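[1] need a 3D model of the sequence below.
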Amino acid sequence: MLTAQRTRSTPVLADADLIAAARRDAAAAEAAGRLTPQVAAALTRAGFPRHFVPRDRGGAAGEFGPLVSATAQVAEACASAAWCAALFAAHGRLAAYLPPDGRREVWADGPDQRIAAAVVPPQGQAVAQDGGWRLDGAWRPASGVDHADWVLLASWTPGPAGRQHRIFAVPRSELAVEDTWDSCGLRGTGSNTVRAEGVRVPEHRSMPLETLLRPQPGAARCHAVPFPMVAALIFAAPLLGIARGALRTWTAERTGGPAPHPATHTVLAEASARIHAAGLLLDGAAARADRGEITSLAVAENRRDAATAATLCREAVDSLFRAAGLRAHARDSVLQRAWRDATTVAAHGTLDADAAARAYTEAVLTPDGDDPA
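    Coordinates of the predicted model:
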């Protein structure tokens, strides 16, 4: 269990204050379609936005293991809070690849800037203008944007070898937010649409997506790991916590009651085994990202393990929900919310099991000289 003591080696903490606030406001976040300001502030104090911020900007340049553990802990209390927490951390990592002047501008007021993003797929329109870019159009979804200080957006732009997937860092104050998020799960993430009208972005606040595949020499370990090696890992972390919370709820509802139905034994044993296996897979993937050799096979193994863990968690939550009876279908059912949240997270493209399987097979059968890009 993580504690409230903050060190460089454990900079992200799912402390008691954050967990209590997330649990207390989970229903309110779902009803409002966004996190409460209190939860957004608590996850910032816990250190999620600064977790991957470079040390020269005051951040922790932290490891993936603590992030996965803390995110899962928060997700047991509120999946939407955990999703935003993980993405604020992840987007800080992406912004760390901006040119030096861009990094200085983004974190001029300190490392706790909350950063939302809509970078895949490219959307809107970017036109070169006056040594920078002019952005127009709409981007969605951008999780946590109502509480963000900055937003990363992506559009197609001309490049040396054809069109280029380019990312732009824009102050949240220069964008309009449209309340469009109405999903069955992760309802409290506020994954709304942002709109730009003639927003100018200087060159130093932009970068091509390929920058994330070939980190600069001498970067901290968390910035030396290519994006595909850790993207699925970060998205799977909330799902692990959702599944653990669902298991705890389902078990508590049956503790001390009448003799369980015979099928209860199988449901409980199989669901708990799936969740335990998923935790081991994500722990291994995080350790590989933090300390393992970076090769094309390692990248593919991480994608494989994160996607498999996500599938195991979704299957576990689904079996618990189906075995919970009619009461799980009530509007205020915690288990129903977990089922909706788990189903929504598992549908994210980064966790696609078929895509991960293809990448793993290609890495095994047609190695490319261990080039992780």
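
[2] CA atoms for contacts and neighbours, from now on please.
    Will do.

[3] now do the helices in the stretch 251-373 of the chain.
    262-291, 296-322, 334-346, 353-365 (DSSP state H, counting those that start in this stretch).

[4] surely residue 222 is in contact with residue 60?
    No: contact status for residue 222 versus residue 60: not in contact, 10.1 Å apart, counting by CA atoms under 8 Å.

[5] can you give me every residue that contacts the closest residue to residue 344 other than its chain neighbours?
    Among residues not flanking residue 344 along the chain, residue 185 sits closest, at 5.3 Å (CA to CA, 6 or more residues apart in numbering). Applying CA atoms under 8 Å, 6 or more residues apart in numbering, one finds that residue 185 lies in contact with 337, 340, 341, 342, 343, 344, 345.

[6] residue 185 in helix, strand or coil?
    Secondary structure for residue 185, judged by DSSP: H, G, I helix; E, B strand; the rest coil, is coil.

[7] please tell me how far it sits from residue 278.
    To residue 278, residue 185 is 21 Å away according to CA to CA, to the nearest Å.

[8] ok, residue 59 next?
    Applying CA to CA, the value for residue 59 to residue 278 is 30 Å.

[9] more neighbours, these two?
    Per other CA atoms under 10 Å, whichever of residue 59 and residue 278 has more neighbours is residue 278, with 26 against 21.

[10] I'd like the structure of this one too, to check against the first:
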Amino acid sequence: MSPEALPSEELRKRAEGLVPLIRSHTAWSEEHRRPHDEVVEALAASGLTDLRRPRHYGGYETSARTLVDVISVLTQGDGSTAWNTGVWAIGDWMAGNFPDHVQDEVFATPHTRICVVLSPTAAATAAPGGLVVNGRWQFMSGAHHSHWQVVIAMAPAPDGSQWPVAALVPMSELEIVDDWHTTGLVGTGSVTTVADDVFVPQDRVLPMVAILQSQYASERNATSAVFNTPMIPTGAAGFIGVAIGLAQAARDEFLLRLPGRKITYTGYEQQSDAPVTHFQVAEASLLVDEAEFHAYRMADLLDDKGVSGEPWKLDERMRNRGWLGRVVQQSKAAVDLLAAASGGSSLYRSVPIQRIQRDIQAFSLHALMHPNTNFELYGRGLSGLEPNTMYL
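    Modelled structure (predicted):
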């Protein structure tokens, strides 16, 4: 079944239906630095934590375009909630590439939530039947409400060197360090997790080199258009909906507050009468449009190649990273412009645009999302140079 045959409109409607609930808990989530239990339970009950869960386990295997749509809608409620939903979608996708009998174990739990971060900040040593892992991982979004974590560690390679591996570990075997004290994406609960002599069976371990080269271990998902895609473009599709969603939310909030607002210490009793306001909303709206354009062509390329099975060329991977940088750059520019036009009253925490601006700032600093990093990589390709990273 092609991604276009999946229930995208129904999933979008479910997301829209959750926005009021999500908004009602944003203050609690910021105060406690994690998602509210009621929000997570509602996401699970609506199936929105199953966006990339394999279909034969009751998931949706949504197309990238649907993923972008649903995540951007959830962002209208709260960027942190949408971010975590994207993380869980990526976690399900990564688990769906492990051997099928491993998936049977992982997806035995209804609405399984799997958190993941790609930094190999742990060490693994060989042990009979598997590996023993020790280390810690920062920025582990959604850890408080996850059942499993994809851990990345440096482990012995067949030639005796060290290489990064991905391993599936139950959250019950990891320690959570509640150290998430940040200015943006506060409600994600992106804490540090710690492994202390955690044994991982060999079946639950895959070399990152194989994953990055799309050499997956699942037989059941081998012909799936959703799972027949490279990891980095797939992972980016799980997050770009947050970027454009934050920009869309900033525009909506600005226009909602515009009627009746004046520009203090000027002759404008109505901010909407000021030419500067016209320029601001026009430019911001065009920036949102441009971000959406790049986001959707990223998603469409991913979906089209997943259906056709056509291999990704190196220049396509590098260009995709360039598009990603542009989505983030234009989204942040739109938010910053509207926040600057929102006046001193927008500093109150009850006004959403201050949270939106903090969230897009945090988003843009993510190592994979940073515009400068993405532009440099794309520019290397345009200059005829090889990429200086394996994360393509």
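
[11] surely residue 94 of the first structure meets residue 213?
    No: using CA under 8 Å, residue 94 of the first structure is not in contact with residue 213, being 10.9 Å away.

[12] the two - which one has more neighbours?
    residue 94 (21 against 16).

[13] ok, that one - contacts?
    Neighbouring residues of residue 94 of the first structure by CA under 8 Å, 6+ apart: residue 212.

[14] and it, that's in a helix?
    Yes: the assignment for residue 94 of the first structure is a helix, going by three-state DSSP.

[15] related to what we said a few turns ago, distance to residue 48 of the first structure added to the helices of the stretch 251-373 of the first structure, as JSON lines?
    Output for the helices of the stretch 251-373 of the first structure, formatted as JSON lines (distance: least, CA to CA, whole Å):
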{"stretch": "helix 262-291", "distance to residue 48 of the first structure": "16"}
{"stretch": "helix 296-322", "distance to residue 48 of the first structure": "20"}
{"stretch": "helix 334-346", "distance to residue 48 of the first structure": "19"}
{"stretch": "helix 353-365", "distance to residue 48 of the first structure": "27"}
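
[16] residue 209 of the first structure: which of the ones you listed is closest?
    Smallest distance to residue 209 of the first structure across those (CA to CA): 17.2 Å, for helix 296-322.

[17] now the most centrally placed residue in the second structure, nearest residue through space, not along the chain?
    Central residue of the second structure (CA atoms, centre = their mean): residue 239, 3.1 Å from the mean position. Leaving aside its sequence neighbours, residue 239 of the second structure sits nearest to residue 86 (CA to CA, 6+ apart; 5.8 Å).

[18] average distance between the strand or helix carrying the one you found and the first structure?
    Residue 86 of the second structure is part of helix 79-95 when elements are defined by DSSP states H and E. Averaged over the aligned pairs, helix 79-95 of the second structure sits 0.7 Å from the first structure after superposition, using mean CA distance after the TM-score superposition for the first structure.

[19] circling back to that earlier point, tell me which of the helices of the stretch 251-373 of the first structure sits nearest to residue 328 of the first structure.
    That would be helix 334-346 among these, by CA to CA, at 5.5 Å.

[20] how much does that closest one stray from the second structure?
    Counting by mean CA distance after the TM-score superposition for the first structure, helix 334-346 of the first structure comes out at 0.7 Å.

[21] which residues does that helix contact?
    For helix 334-346 of the first structure, contacts defined as CA under 8 Å, 6+ apart pick out 79, 184-186, 235-236, 238-239, 242-243, 245-246, 249-250, 310-311, 313-314, 317-318, 321, 328-330, 352.

[22] helix 296-322 and that helix, what's the angle between them?
    150 degrees (axes from the mean of the first three to the mean of the last three CA atoms, to 10 degrees).

[23] matching residues in the second structure for helix 334-346 of the first structure?
    Helix 334-346 of the first structure corresponds to residues 352-364 in the second structure, going by TM-score structural alignment.

[24] for residue 52 of the second structure, list the residues it contacts.
    So residue 52 of the second structure contacts 59, 60, 61, 62, 89, 90, 92, 93 (CA under 8 Å, 6+ apart).
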